[in-house]
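Asks: predicted model, plus sequence, below.
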Amino acid sequence: MKSMSTLPALALAVAAFTAPAGAQADMLGSDRAACLGGGGPAIRVNVLGLKDRSGRLKLELYPANEEDFLKDDRDLIKEGKFFRRVWADTPADGQVAMCIKAPRPGRYALLFTHDRDGRNKFDFWKDGAGFPSNKRLGRSRPKLVQAVIEVGAGVTTTNVRAQYLRGLGGFGPVGG
């Protein structure tokens, strides 16, 4: 007879096995298993408003403080601070969902970028960016408050609208 503690794990395994064939392919990034299995802590990011389907998509997770937000990852790692990055090729069509793991539940800063030319260097003129707040980015450096997300013990879901340079007004959503 199975113990009561194994029933939730068994239910998750059955759900994963019986999921529609395309369901798992919809989740992008090397951390996708953390979101698909309902484990965590992790963040599922539903990406909205891509300008096109070129290049690669990236999520970065930073400590949620002014000093470390958008700091070079090599410096964060050298200082013994948390940093995580996940890449995915931009799918040709369909909805876009990415997953990134967090080390533990808590407050983090999340950045999404659309590297349209795939060169791994943010091009202000071409590439897109977004944060959980979905506030228009404008022309100034992004603020920590735009990027903060509270991550629970399981999978936290957020929607991020991609924003691109839109003339003198700075960054904003496509068509918005």
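Replies: On my side now, so go ahead. Numbers count the residues shown, from 1 in each chain.

Asks: all contacts plus neighbour counts: C-alpha atoms, from now on.
Replies: Noted.

Asks: give me the residues contacting stretch 69-83.
Replies: For stretch 69-83, contacts defined as CA atoms under 8 Å, 6 or more residues apart in numbering pick out 60-63, 68, 103, 109, 144.

Asks: what do you get for stretch 7-19?
Replies: Contacts to stretch 7-19, defined as CA under 8 Å, 6+ apart, come from residues 36-37.

Asks: which positions in the longest strand seen in the chain come out as buried?
Replies: Counting by DSSP state E, the longest strand found in the chain is strand 106-115. Within strand 106-115, the residues scored as buried using 16 or more other CA atoms under 10 Å are 107-115.

Asks: comparison target below:
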Amino acid sequence: MKPIAVTLAAALLLAAGPALRSSPDLGKAEGRCRAGEPGPALLVEAAGLKDRTGQLKVELYPSNDQDFLADDNVLIAAGKVFRRVEAPTPRSGAAVLCIRIPGPGTYSLMLLHDRDLDHRFNYKVDGIGFASNPKLGWSKPKARVTRVIVNTGGVSKISVVMNYKNGLGVGPIKN
């Protein structure tokens, strides 16, 4: 009976995990690219920025619906992939962030333009984009439409189109 009690207690602790407060520093040490490092990494370009305010944040997740956009504390505690990189939005030129990845594989990726610097997505203010540039609705996209497939141990490049509140919807800025 004792092993069952331990298993039940562990399950309850894991279930309570999302109530933990997220730390903006989780995943940064693993995600930060280092000078001269050959990879594996992704260079993520933010295309279609609304302006040059705030900061950009890239997050890398396992590419399944259960883990995509899940609480970072829970992912790290379970030993799952989670990486985060933040950088000030550049005042001019290309907005590119480098994020280290564990190795070749399939991942889901989110890019946030945190215009108000509050470390969370506010659809009225901030911009958001995903790998593969899916058309967004009013709900979280499925992991399969936000996938990036990395076949190399080197550095791969992707472009993510940013989406902002636009009238009654969310979409890319129209020129």
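Replies: In hand now; what should we look at? Note that this is a predicted model, so its numbers are computed, not measured.

Asks: please pick the buried ones from the contacts of stretch 69-83 of structure 1.
Replies: Neighbour counting by 16+ other CA under 10 Å classes 60-63, 68, 109, 144 among the contacts of stretch 69-83 of structure 1 as buried.

Asks: verify the stated contact: Gly154 of structure 1 with Leu36.
Replies: No. Between Gly154 of structure 1 and Leu36 there is no contact under CA atoms under 8 Å: 10.9 Å.

Asks: what's the single longest helix in structure 2?
Replies: helix 2-15 (DSSP state H).

Asks: pick out the most distant pair among the contacts of stretch 69-83 of structure 1.
Replies: Farthest pair in the contacts of stretch 69-83 of structure 1 (CA to CA) is Pro103 and Leu144. Separation: 19.4 Å.

Asks: which residue is the nearest non-sequential neighbour of the residue sitting nearest the centre point of structure 2?
Replies: Closest residue to the average C-alpha location of structure 2: Glu59 at 2.1 Å, with CA atoms, centre = their mean. Excluding the flanking residues, the one nearest Glu59 of structure 2 by CA to CA, 6 or more residues apart in numbering is Arg84, at 4.5 Å.

Asks: hmm, back to that, whereabouts in structure 2 does the longest strand of structure 1 align?
Replies: Counting by TM-score structural alignment, strand 106-115 of structure 1 lines up with residues 105-114 of structure 2.

Asks: with structure 1 overlaid, how far apart is the matching stretch on average?
Replies: With mean CA distance after the TM-score superposition for structure 1, stretch 105-114 of structure 2 departs from structure 1 by a mean of 0.5 Å once superposed.

Asks: quick one: the strands in structure 2, in order.
Replies: Using DSSP E, the strands of structure 2 run over residues 41-47, 55-62, 83-88, 96-100, 105-114, 127-130, 147-150, 155-161, 164-166, 169-171.

Asks: hang on, the earlier thing: closest one of the contacts of stretch 69-83 of structure 1 to Phe131 of structure 1?
Replies: Ala109 (8.5 Å).

Asks: roughly how far apart are that closest one and Val14 of structure 1?
Replies: Distance of Ala109 of structure 1 to Val14 of structure 1, given as CA to CA, to the nearest Å: 34 Å.

Asks: do Trp87 of structure 1 as well
Replies: Applying CA to CA, the value for Trp87 of structure 1 to Val14 of structure 1 is 29 Å.
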